[in-house]
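*Asks:* 3D, please:
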Amino acid sequence: MNHKIYTLILASSFALFLGACSESSSSPDCEEDCMEEMSSSGEESSSSEEESSSSSVVYLNTTPNLADLETSGDTLFAIFQRQSDDFSAMDKGLLALYNLKSGTLLDTICLQTKNPSAVKVSNGEVYVSTNGEYDQNYNLPADENRGIEKINLKEKTSALWVSGTKLGGGASDFIINKKTGKGYVAVYKSYGNTPLVEVDLSTKATKIIDGIQDASGSLEYDENENLIYVGDRFMDWTTFVMHIGVFSYDGKNLLAISDADPEEEVRMPYSIKSVQGKPYVFVTDFQSGKFYANYQDSESDGVSFWQDSKLVTANGKLYLMERNSPSSLAEMDLTNGKPVWQTSLGNGNPYDLVAADEGSLWVAFYDIAELRKVSAQNGKTIESISTAEFCMRK
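*Replies:* This next block holds a predicted model:
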């Protein structure tokens, strides 16, 4: 057995991040139950006057855990997980709509379930995938407390569209093939057991894609090639049987993109993004991480970055976010895999990035209450929007 195998350490599927942000005195326009008071919080107010006072406001955390961004037309969609600071409790997720260019908050919509993972727009419809809460064994059960929600923008409501019962667990990652309208979900059941499930978003029919055992290694849709990319990180620590690598799926065939056998490949994918029809991959064993501009060649050299880094794309360019302390943002050279430029983002944990316009980018921060606009030329801050109001329960 290759000695590298013994150094591979799989990460837990739930986040363990800390952050800090300031409180806000205003609350989002949201249904009452989305900002409900914790049952374990202080005494209830004795009058309506007291209930409306600032003293009745309870903050779940110092950050609302901004987890994912999506754009459509002139609208920026952002989802918030709204977890407590020690991750022991969480409220229902929240979807916020902003003006894409100015960052003006347009509206908020409360989700029906908790712990959202991704927001996607396809054919004019908005979908949000949710993990729901973990059970006592850190598993995500197949029940009605998680799944894929469908948003009604006119009514400002959300409904569970495809439940975790039908998926088989929590929706830990989610993408949509915009040509076929089918969704692909990394369905987390238990540690190391994350199958890839295809979902017909019209009929709600589901199908497990055979050949993927642990799809926690990222999902990506390549619109140019009309391919789904999925990262498999499967490792049986009892038998040391592996199934590791990046695979392409065209709706019929699942193919490894690396020239190494999946049972011998040791480069565990963590983040995949496609630019101009080519997949780029960040791999990690959570002791060290590398970016590969040519993952297909198993003998190619990767460029070292912090072990927890994520790839993102905007305006046809590829960026890498190092989620260290301090974190950083780099525009990547697609040929040599090195940064064109790299700048510090401070102590925040960047979770996603989208284009605001040709010259600027929106960066989502998870452990601080901030949505930040930065320059697409050098990553420097242009403006910052506080998301602290979404920490409130009442």
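
*Asks:* make it CA atoms for all contacts and neighbour counts henceforth
*Replies:* OK.

*Asks:* Quick check, Thr75 in contact with Asp107.
*Replies:* No. The pair Thr75 / Asp107 is not scored as a contact, 10.6 Å apart, by Cα atoms under 8 Å.

*Asks:* Find the residues that touch each one of these two.
*Replies:* Counting by Cα atoms under 8 Å, 6 or more residues apart in numbering, the shared contacts of Thr75 and Asp107 are Leu97, Tyr98.

*Asks:* of those two, who's got more company?
*Replies:* Thr75 (19 against 16; other Cα atoms under 10 Å).

*Asks:* any idea how far that one lies from Ala356?
*Replies:* Distance from Thr75 to Ala356, counting by Cα to Cα, to the nearest Å: 10 Å.

*Asks:* same check, this time on Val119
*Replies:* In terms of Cα to Cα, Val119 sits 17 Å off from Ala356.

*Asks:* How about Ala256?
*Replies:* Taking Cα to Cα as the criterion, Ala256 is separated from Ala356 by 34 Å.

*Asks:* quick one: the helices in the stretch 251-394 of the chain?
*Replies:* Secondary structure of the stretch 251-394 of the chain by DSSP state H, counting those that start in this stretch: no helices are present.

*Asks:* With the stretch 101-250 of the chain instead?
*Replies:* Taking DSSP H, counting those that start in this stretch as the criterion, the stretch 101-250 of the chain contains helices spanning 164-167.

*Asks:* Count the neighbours of the residue lying closest to Ser375 once chain neighbours are set aside for me.
*Replies:* Distances taken as Cα to Cα, 6 or more residues apart in numbering place Ser360 nearest to Ser375, at 4.5 Å, with adjacent residues excluded. Ser360 has 22 neighbours, counted by other Cα under 10 Å.

*Asks:* pretty sure Ser360 contacts Val374?
*Replies:* Yes. Between Ser360 and Val374 a contact is recorded at 5.6 Å, counting by Cα under 8 Å.

*Asks:* OK, contacts around the residue lying closest to Val185 once chain neighbours are set aside?
*Replies:* Taking Cα to Cα, 6+ apart as the measure, Val185 lies nearest to Phe174, with 4.6 Å between them; neighbours along the chain are not counted. Listed by Cα under 8 Å, 6+ apart, the contact partners of Phe174 are Ser117, Ala118, Val119, Lys120, Ser129, Gly183, Tyr184, Val185, Ala186, Leu219.

*Asks:* For the comparison step, fold the sequence that follows:
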Amino acid sequence: MSTWFYRSQQFAVSLSQPLQRRFQPTTISGANSMLRIPTILQQHHVERVLVVTTPGFIRRKSLDPLFNALTAASVNYAYFADVKPDPDIACIEACLQAATNQRAQALIAVGGGSVMDCAKVTGARLVRPRQSIQSMTGTMKIHRPLPLLIAVPTTAGSGSEVSAGAVITDTQTHRKYPIDDLFLIPKFAILDPQLLTGLPAKMTAYSGMDTLTHAIEAYTNKFGSRSAREHASHAVSLVFGYLRATYQDPSNLIARERMLIASHDAGIAFSSAYVGYVHAISHGIGGRYHVPHGLANAVILPVVMAAFGDSVVPALAALGRTIGLTATDDTQCAHQFMAAVDRLRADLDLPDPLSQIQEADIPALAAGAAAEGNPQYPVPQIWDSTKFATVIDRVRLGKP
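*Replies:* So this is what the prediction gives:
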């Protein structure tokens, strides 16, 4: 492991951050903003679309207003509603077939991170039909604009509506693999809080903690731009201000919209400043044990931050002051901030240990995390697989 080599690569990649800002989507927010999609399609001369979603939205008829609006605008639509959590390659290939059959000129993703990941990679396969999904994993492997992609998040967590990333699951290796390319960023992000009022409390908690993890990792990483840090800091303040309210009162549209903005800002932050070792560990655990991504992040986050030690103290202290902590000593303020994170997790009824982790699986989980995280993530401190194994065991035992 060469720290100098990793840091050199990370610094070189960070120079592209100004370019990423040019790819950020047009954002439209507010109750019932989803109904503005037909106008967007008409402005882009789109006549045929595929709506990518989940069975629940079709069953509950939640998308009927959108479908009616599309029909009224003479836009021919079909839907693919077989997206399951953590989409695998077979799911994406099935969505690709549906898009091909529809002769879709645009994709509308209505759902959480899994739906948007599926739609993104489907779009990549449409423009790169001879390129396998496996060969797209990693950074900047697509190099071609996707069909018009409109993202409508129905959870306030993944930030996928503004991010350059997607995650797919390989059922053979039981691991999630990230795909990062600027062309995966949707052209439009529709933040409609009305779509979140039926979100179960536990999903509100999981997705909110996913947002918080994105923001903290982006803020504590090296080489982040001032813009990325500002977006991350704003996201953290919104999570502490509104996540409890959405958990306690799902119908609170003001709090729902603020959490959508938090997820949006955290997505902008990690699109340029990246996530870190929390995600590197989480992807392996989620792929192997099917633990919800936000739940895994919530449990892993404090363990990883504790293991980083002094290297994250100034950044965590700055975030602490963002949420109103007043300690002047950085070490004290950083500890208070992570204590506030722990109280938030407790208020959301989230568990401490991930008891699903089997001790015998830790070497494979550690190797996978090291392979994903190095050199891609510009984390505060670079670890080898031995350090990862120690940290994953602490996650298993619930001991930061």
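
*Asks:* Need the TM-score from the superposition.
*Replies:* Here the TM-score of the superposed chains, computed with TM-score structural alignment, normalised by the length of the first structure as the reference length, equals 0.27; 190 aligned residues with a Cα RMSD of 7.4 Å.

*Asks:* Out of the contacts of Phe174 of the first structure, who's the most crowded?
*Replies:* Ranked by neighbour count (other Cα under 10 Å), the contacts of Phe174 of the first structure have Ser129 at the top, with 31 neighbours.

*Asks:* just checking, that one touches Gly147?
*Replies:* Yes. Counting by Cα under 8 Å, a contact exists between Ser129 of the first structure and Gly147, whose distance comes to 5.8 Å.

*Asks:* what residues do these two have in common as contacts?
*Replies:* Between them, Ser129 of the first structure and Gly147 have Ala171 as joint contacts when contacts are counted by Cα under 8 Å, 6+ apart.

*Asks:* hang on, the earlier thing: look up how far Ala78 of the first structure lies from the residue nearest to Ser375 of the first structure.
*Replies:* Summarising the geometry, the distance separating Ser360 of the first structure from Ala78 of the first structure, computed by Cα to Cα, is 17 Å.

*Asks:* Likewise for Ser375 of the first structure?
*Replies:* In this structure, Ser375 of the first structure and Ala78 of the first structure are 20 Å apart, going by Cα to Cα.

*Asks:* Of those two, which one has the most company?
*Replies:* Per other Cα under 10 Å, whichever of Ser375 of the first structure and Ala78 has more neighbours is Ala78, with 22 against 18.

*Asks:* excluding its backbone neighbours, what's nearest the more buried one?
*Replies:* For Ala78 of the first structure, the nearest residue in space outside its immediate sequence neighbours is Leu69; the separation is 4.7 Å by Cα to Cα, 6+ apart.

*Asks:* How many neighbouring residues does that neighbour have?
*Replies:* 23.

*Asks:* Tell me which residues touch the nearest residue to Thr108 of the first structure once chain neighbours are set aside, please.
*Replies:* The shortest distance from Thr108 of the first structure to any residue that is not its chain neighbour, by Cα to Cα, 6+ apart, is 4.3 Å, and that residue is Ala96. Contacts were defined as Cα under 8 Å, 6+ apart; by that measure Ala96 of the first structure touches Phe77, Ala78, Ile79, Phe80, Leu105, Leu106, Asp107, Thr108, Ile109.

*Asks:* Tell me which stretches of the stretch 51-200 of the first structure form strands.
*Replies:* 66-72, 75-80, 92-99, 105-114, 116-122, 125-130, 147-152, 157-163, 170-177, 182-188, 196-200 (DSSP state E, counting those that start in this stretch).

*Asks:* Can you pull out the residues in contact with the fifth one?
*Replies:* Okay, so that is strand 116-122 of the first structure. With Cα under 8 Å, 6+ apart, strand 116-122 of the first structure has contacts from 67-72, 77-81, 93, 126-132, 171-176, 178, 181.

*Asks:* May I have the distance across stretch 94-107 of the first structure, first residue to last?
*Replies:* Using Cα to Cα, the gap from the first to the last residue of stretch 94-107 of the first structure comes to 11 Å.

*Asks:* Apologies, that question was intended for stretch 320-332 of the first structure.
*Replies:* End to end - Cα to Cα - stretch 320-332 of the first structure spans 7 Å.

*Asks:* For burial, what's the neighbour tally of Glu49 of the first structure?
*Replies:* Other residues near Glu49 of the first structure number 9, with proximity taken as other Cα under 10 Å.

*Asks:* Just confirm it is within a helix.
*Replies:* Yes. Inclusion of Glu49 of the first structure in a helix is indicated when DSSP: H, G, I helix; E, B strand; the rest coil is applied.

*Asks:* I'd like to know how far it sits from Glu70 of the first structure.
*Replies:* To Glu70 of the first structure, Glu49 of the first structure is 39 Å away according to Cα to Cα.

*Asks:* same thing with Asp200 of the first structure?
*Replies:* Distance of Asp200 of the first structure to Glu70 of the first structure, given as Cα to Cα: 21 Å.

*Asks:* which one of those two has more residues nearby?
*Replies:* A count of neighbours by other Cα under 10 Å puts Glu70 above the other of Asp200 of the first structure and Glu70, at 20 against 16.

*Asks:* so the more buried one makes contact with Phe77?
*Replies:* Yes. Applying Cα under 8 Å, one finds Glu70 of the first structure in contact with Phe77, separated by 5.1 Å.
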